[in-house]
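[1] Fold the following and give me the result.
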Amino acid sequence: MAAKLKMLGTVIRTMDTRPIKVAPKTAEPFYLSPEWRKLMAEIIAERGRRCEDPTCDGKTHRLGMRVFGDHLVELRDGGAPLDKRNIMLRCGASHTKKTLAERAKRMAARP
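    Purely as a prediction, here's the structure:
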């Protein structure tokens, strides 16, 4: 009869050595509101669940993918929160790319 080996759990754990701890990402309360969810459902029903970003290459798209309602003029820049004309559906990659570009512009404009 052969002896069975028991696997040991991980003995060495990683340690977070970053000097500044990043807070976990949380959604703004507005994006959890019934008004926003209703508007997003209407937009997806009208336009379909697809990325509308003209710069998107579509390589990561799949049927039923998650799309994000992205404000063309961001709320912090005075954009209308519930105006369909101010919202473009974007895939995750396009949404991240646009958000990071806007953030970089904002940071560059700081005194």
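
[2] switch to C-alpha atoms for all contacts and neighbour counts from now on
    Noted.

[3] Tell me where this structure has helices.
    34-47, 92-108 (DSSP state H).

[4] who wins for proximity to residue 75 among the ones you listed?
    With respect to residue 75, and counting by Cα to Cα, the nearest of those is helix 92-108 at 11.9 Å.

[5] who's in contact with that closest one?
    51, 53, 56, 66-68, 70 (Cα atoms under 8 Å, 6 or more residues apart in numbering).

[6] Could you also give me the structure for this next sequence, so I can compare it with the first?
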Amino acid sequence: MVLKTIQPRLRAVDTRTVKPPPKVADAELQTPEHKAWALEVKRRAGWRCEWLDIGQRCNVAAPARLFADHIKERRDGGAPLDPKNGRCLRGRGHSLKTASERAKRMSG
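    Here you go, the predicted model:
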């Protein structure tokens, strides 16, 4: 005996048809001046992450992927090429900081 099922009244949405916009690198971040700034920030940090978690400095160092992060983001008026406005962060810290700043910006 073969059991038949009733077809659902609502069809599932195929999310594969909705494509996110293509990711485009910010042209300013590709300039030789910005690359020199990023290199200087990473050298000054000794190629180590400067993220502070409960007063403790992160101990991740190169060859982990490190980012030169703007302390005060460019969108918020931070100086884009001032080494004092930069710190070296690993991916986790950079993502947390960026998400936090974006949330502050969007809240008001």
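
[7] Can you pull the TM-score for these?
    Scored against TM-score structural alignment, normalised by the length of the second structure, the superposed chains reach a TM-score of 0.73; 94 aligned residues with a Cα RMSD of 2.5 Å.

[8] To residue 74 of the first structure, which of the helices of the first structure lies closest?
    Using Cα to Cα, these put helix 92-108 closest to residue 74 of the first structure, at 8.8 Å.

[9] quick one: contacts for the spatially closest residue to residue 73 of the first structure that is not a sequence neighbour?
    Distance criterion Cα to Cα, 6 or more residues apart in numbering; nearest residue to residue 73 of the first structure, sequence neighbours excluded, is residue 79 at 4.6 Å. Residues in contact with residue 79 of the first structure (Cα under 8 Å, 6+ apart) are 71-73, 86.

[10] Can you say which two of those residues are spatially most distant?
    Between any two of these, the greatest separation by Cα to Cα is 6.5 Å, found for 73 and 86.

[11] what do those two both touch?
    What both residue 73 of the first structure and residue 86 touch, as defined by Cα under 8 Å, 6+ apart, is the set 79-80.

[12] Quick one: end-to-end distance for stretch 48-55 of the first structure.
    18 Å (Cα to Cα, to the nearest Å).

[13] Looking at the contacts of residue 79 of the first structure, spot the one nearest residue 16 of the first structure.
    Among the contacts of residue 79 of the first structure, residue 71 lies closest to residue 16 of the first structure (Cα to Cα), at 34.6 Å.
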